[in-house]
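J.: Sequence first, then the predicted structure:
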Amino acid sequence: MRILRGALSIAFLVFASFLLSTGCDDGTDEQVDAGCEDAFCIGTLFRTTDSPSSVIKAAELARDDINEAGGNIKLIAGDGATPLASTMELLEMGVKAIIGPGTSQSSVEIFDFLVENGLVAVSPSATSVTLTEKNREISQAGKAHFFFRTVPTDSFQAKILATEVRNGDEVLIVHRNDNYGVKLTELINREFLSRNRPAAKVVWYERYYSDDPMFEEKTQAVLDDIEAVGGIGNIGSIILILSIDEGGKIIKGMIDSTVVSSAARYYISDSFAVENLYERVDPDNPAAVDGFKSTTPCSLPDPPERKDEFEKRFDREMFPSLRFAVHAYDAVVAIALAALSAGSNDPSEYVSEMAGVTGGGNRCLSYAECAAAITDETAANDDIDYEGVSGPIEFDQNGDIGAGCYSVYTYDAVGGRMKQIFEVPSLKEITSSETP
């Protein structure tokens, strides 16, 4: 990426003075109260839970690192349970970017609003290929798209899940009926058919949450639908595209079922790839999930010690799971660097720099290092390539990353799990870790 020095004629230590020149300018009370006239406000859009979110904590760490290096980032929390309404509210408050949403369905819900209002969003965890398709349509129409993500898409996860399932098994997919679940199921079955294997049988359900007064009844309805599948006793492998709220209950019901074979193998997508799976399934019996497998995006930074250093910044008792944390950190840094490169926090200005600061230039490993390179007027080459804690990012023309990795975890009988890593985009060469 070529940075225009004329737009960056002052040192990066006074980042805020030029970065905020296109800040909140309509004078609303909401904007004044939020403090966005004096800071580069970035909204977070994740569903609020009873436990601390490592994704939000990672965004806060990125903010702290950026501000320590001369930036002036302020995070404002939105509510991922009402993504569109919350995005509208965040925009009114003066935010110039969104970290999130946390899910593919929520990302699809706000996609058109982002385009219509020129607001950048970078999700650390939305993986549906629908978002690739929507960005491609925008680009083909000659317009700028405003949605990006720092994780590989489900086209890669589908390859891994299809590969992991033992050859010859009859397969059942149980998925939530939202954009993520429907699209991932379609991709997995497409993979099976491309390998001359029969498509999986499918059971779907409308997503629900733990605070739903009908939670137990809805869980039982899902189990009833599963048991009603013809030939369920012959199913050898079950792929589960579930959510944290209901996933454990559904799995426990399947394990206890007298209809589902006790020899069936279970594979869990990244939406429920939690570390201590047994605690959500059967807290008194870690062996209940012995042999289960799960997939989740991972990180492969160079050097690898960067990941260890990053994880040490978390209290692991408070944050037992760091799923998508590195991706959230990188999302904040990428936005800040794009704005610095453009010399403006106006999304319509810095959106064109998102790809540039993450690929094609001189490699840099932190906001401070990259920002110094951007503002160094003595450098012969001012192109940068931010390589994140998650690894290379390199946003392509569809807002997707060009590299990355997925981990396949195998749970054991004592509550632990073992990891195998597949790198993106070399997934065409992967072979199953299953024994024939």
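T.: Noted; the coordinates are in hand.

J.: contacts, neighbours, all on C-alpha from now
T.: Noted.

J.: Who are the contact partners of the residue most central in space within the chain?
T.: Per C-alpha atoms, centre = their mean, the C-alpha nearest to the average position across the chain is that of residue 125, at 1.1 Å. When contacts are counted by C-alpha atoms under 8 Å, 6 or more residues apart in numbering, residue 125 touches 100-104, 149-151, 324, 327.

J.: helix/strand/coil for residue 345?
T.: coil (DSSP: H, G, I helix; E, B strand; the rest coil).

J.: Thought residue 96 was touching it, still the case?
T.: Yes - using C-alpha atoms under 8 Å, residue 345 makes contact with residue 96 at a distance of 6.5 Å.

J.: picking that back up, secondary structure class for the residue nearest to the centre of the chain?
T.: Recorded secondary structure, residue 125: coil (three-state DSSP).

J.: ok so, going back, show only the entries of the contacts of residue 125 found in helices.
T.: Using DSSP state H, the subset of the contacts of residue 125 located in helices is 104, 327.

J.: so which two of the contacts of residue 125 are the farthest from each other?
T.: Pairwise distances across the contacts of residue 125 peak at 14.9 Å for 104 and 327 (criterion: C-alpha to C-alpha).

J.: Pick out whichever of the two has more residues nearby.
T.: More crowded of residue 104 and residue 327, by other C-alpha atoms under 10 Å: residue 327, with 28 against 21.

J.: Tell me how far residue 232 lies from residue 201.
T.: Per C-alpha to C-alpha, to the nearest Å, residue 232 is found 9 Å from residue 201.

J.: what's the closest non-adjacent residue to residue 219?
T.: Counting by C-alpha to C-alpha, 6 or more residues apart in numbering, residue 219 lies nearest to residue 250, which is 6.3 Å off, once chain neighbours are set aside.

J.: where's residue 61, which helix or strand?
T.: Assigned by DSSP states H and E, residue 61 belongs to helix 54-68.

J.: residues making contact with the helix or strand residue 114 falls within?
T.: Element membership for residue 114 (DSSP H and E) is helix 104-117. With contacts defined as C-alpha under 8 Å, 6+ apart, helix 104-117 is touched by 80, 83-84, 87, 100-101, 120-121, 123, 125-128, 130-131, 144-147, 178-180.

J.: try it against this one:
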Amino acid sequence: MGVFTRATASRSRTRTATLSGLAFLGASALVLTGCSSPGGGDGGDNERPEGDLTMKIGTLLPQTGQLAFLGPPEEAGVGLAVKEVNDADLGIEIDVTYGDSGDPDNKAFATTVPKLLGEGVSAIVGAASSGVTKLVIDEVTGAGVIQFSPANTSADFTTWDDNNLFWRTAPSDVLQGEVLGNLIAEDGNETLGIMYLNDSYGTGLTNFTKEAFENAGGEVVEEVSYNAGDTTFDAQISSLKAANPDAIALIAFEETKTIVPGLSGYPAEKMYFVDGNLADYSKDFPAGTLTGAKGTLPGLDTDELGDFTDRLQSFWQDEGNDELTDYSYAAESYDAVVLLALAALQAGSVEGADIAAELQSVSGGGDEKGEKCETFEDCAKLINDGTAIDFDGYSGPVTFDENGDPTEATIGIHQYKEDNTYERIN
């Protein structure tokens, strides 16, 4: 543990095979072909119209469905950012409408997306699930509206034909898979069994994890999949146990609550989770069920977020909600809103295409390197003074490439304690 390395991602998916608890995608190492740049902004030289801007945004985040545990921290991140942008009173105000994405099974998104588009939003923050985004991205971006996900990690979106309107603050699974595969190998495991959800998220992350593990000298001895909506997993669990792997990776969502009891007798310290199922299971399993299990999750440690989590809790509870117990993708959601506001302010427009044209620039990913700033207020003041900016947020430096992907990201390694909650260990 504790190895610090630079991982690169390219269209050919050539990557290093070194474990990294803190891995960065180097912008200079990216191979970018076949895409026009959504950046192209002038870094703050636009003639901004007189008067303040009002930007309408909507959320497409999981209030129900398999990823409902991610809904509260993501909505809290959005809400706090909206409040702080509006409180700053620096030329832009945000009007937000919250909506449920659900999941591909309950299809709440089918009602939410048309409603938000009908309200004339400039951007939709979401979805959390890559599977949901695949079902709505063409509808959203085809309407000229930005879709900005704080949690989509499928590598497919890097080359999606999205009119340069899809952006994300979460890193591609190219990186998470590399970190996970190498973590499992570094822990001394020579064989691996994988159980995964058969959708774009599950299949992509499985492939990248398998490739990294095999490049590190390991062998994947069994791969079993299940479909969204499945409620029994006896056949898959039997296949995994029969293969007798040294370790098992569960690339799953809420179904984990059913899968884990079926693996009773398998050593918890040989089980590995991912961002889709790294959750608080203290109310779901007897104490000690997951002791020693590990998992990967994009984002900084809460200790590195300063007072962000305190502000988040205060805002969320002031809104009448229960205390947050999970901060997964809260920072990415917050940064998504701040970036949208800064790009709109720089563009002097709340049209989706105009905002998108400035997102790469305000993140520091354009040709002109702007002045570093870390809060909406500081960045907005620079923009209003005509200064190019480079926003670094709570999710990391961001620094978008020409595909709307962050080129720098952190993947944390976490381990479960006796009470079935987890803590970051790297």
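T.: That came through, no problem. It should be emphasised that the depicted structure is a prediction, and the values quoted were computed from it without experimental measurement.

J.: returning to what we had before: how about the secondary structure of the residue nearest to residue 219 of the first structure?
T.: helix.

J.: residues of the helix holding residue 61 of the first structure that come out buried?
T.: For helix 54-68 of the first structure, the neighbour count (16 or more other C-alpha atoms under 10 Å) marks 54-63, 65-67 as buried.

J.: Closest one of those residues to residue 361 of the first structure?
T.: Closest to residue 361 of the first structure, out of all of the buried residues of helix 54-68 of the first structure and judged by C-alpha to C-alpha, is residue 66, at 20.4 Å.

J.: What residue in the first structure is paired with residue 226 of the second structure?
T.: When the first structure is aligned by TM-score structural alignment, the residue opposite residue 226 of the second structure is residue 205.

J.: give the contact list for that match.
T.: Going by C-alpha under 8 Å, 6+ apart, residue 205 of the first structure touches 175-177, 222.

J.: who wins for neighbours among those?
T.: Of these, with other C-alpha under 10 Å as the count, residue 175 tops at 25 neighbours.

J.: list the helices and strands whichever strand or helix holds that residue packs on?
T.: Per DSSP H and E: residue 175 of the first structure is located in strand 170-176. Secondary-structure packing of strand 170-176 of the first structure (3 or more C-alpha pairs under 8 Å, 6 or more residues apart in numbering; DSSP states H and E): helix 179-194, strand 201-205, strand 235-241.

J.: Tell me which of the ones you listed is the most buried.
T.: strand 235-241 (a mean of 23; mean count of other C-alpha atoms under 10 Å).

J.: list the helices and strands that one packs on?
T.: So strand 235-241 of the first structure, by 3+ C-alpha pairs under 8 Å, 6+ apart, packs with strand 170-176, strand 265-268.

J.: Please convert these to a markdown table, extending it with distance to residue 191 of the first structure.
T.: A markdown table is the format used below for those (distance: least, C-alpha to C-alpha, whole Å):
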| stretch | distance to residue 191 of the first structure |
| --- | --- |
| strand 170-176 | 13 |
| strand 265-268 | 16 |
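
J.: And the ones you listed: which comes nearest residue 139 of the first structure?
T.: strand 170-176 (29.8 Å).

J.: So what does residue 103 of the first structure match up with in the second structure?
T.: In the second structure, residue 103 of the first structure lands on residue 129 (TM-score structural alignment).

J.: Which residue, other than its chain neighbours, is closest to that match?
T.: residue 152 (5.9 Å).

J.: Which residue in the first structure aligns with that neighbour?
T.: Here residue 152 of the second structure is matched to residue 126 in the first structure, going by TM-score structural alignment.

J.: roughly how far apart are the nearest residue to residue 309 of the second structure once chain neighbours are set aside and residue 84 of the second structure?
T.: Spatial nearest neighbour of residue 309 of the second structure, excluding adjacent residues (C-alpha to C-alpha, 6+ apart): residue 302 at 7.2 Å. Distance from residue 302 of the second structure to residue 84 of the second structure, counting by C-alpha to C-alpha: 20 Å.

J.: contacting residues for residue 16 of the first structure?
T.: Residue 16 of the first structure sits in contact with 39-40, 70-72, where contact means C-alpha under 8 Å, 6+ apart.

J.: ranking the residues you listed by neighbours, who comes first?
T.: residue 40 (28 neighbours).

J.: so residue 18 of the first structure sits in a helix?
T.: Yes - counting by three-state DSSP, residue 18 of the first structure is located in a helix.

J.: quick one: residue 55 of the first structure and residue 320 touch, right?
T.: No - using C-alpha under 8 Å, residue 55 of the first structure is not in contact with residue 320, being 11.9 Å away.

J.: Count the neighbours of residue 321 of the first structure for me.
T.: 17.

J.: helix, strand or coil for the residue mapped onto it from the second structure?
T.: In the second structure, the residue matched to residue 321 of the first structure (TM-score structural alignment) is residue 326. At residue 326 of the second structure the chain is in coil, as set by three-state DSSP.

J.: for the closest residue to residue 326 of the second structure other than its chain neighbours, what are its contacts?
T.: Excluding its sequence neighbours, the residue lying closest to residue 326 of the second structure (C-alpha to C-alpha, 6+ apart) is residue 73, at 6.5 Å. Each residue near residue 73 of the second structure by C-alpha under 8 Å, 6+ apart is listed here: 324, 326-330.

J.: In three-state terms, label the alignment partner in the first structure of residue 360 of the second structure for me.
T.: The alignment partner of residue 360 of the second structure in the first structure, by TM-score structural alignment, is residue 355. Assigned by three-state DSSP, the conformation of residue 355 of the first structure is coil.

J.: gap between residue 355 of the first structure and residue 397 of the first structure?
T.: From residue 355 of the first structure to residue 397 of the first structure the distance is 8 Å (C-alpha to C-alpha).

J.: neighbour-wise, which of those two wins?
T.: Applying other C-alpha under 10 Å to residue 355 of the first structure and residue 397 shows that residue 355 carries more neighbours, namely 23 against 15.

J.: list the contacts for the more buried one?
T.: So residue 355 of the first structure contacts 394-397, 399 (C-alpha under 8 Å, 6+ apart).

J.: Enumerate every residue touching the spatially closest residue to residue 325 of the second structure that is not a sequence neighbour.
T.: Residue nearest to residue 325 of the second structure in three dimensions, not counting chain neighbours: residue 280, with 7.9 Å by C-alpha to C-alpha, 6+ apart. Residues counted as contacts of residue 280 of the second structure (C-alpha under 8 Å, 6+ apart) are 325-326, 420-422.
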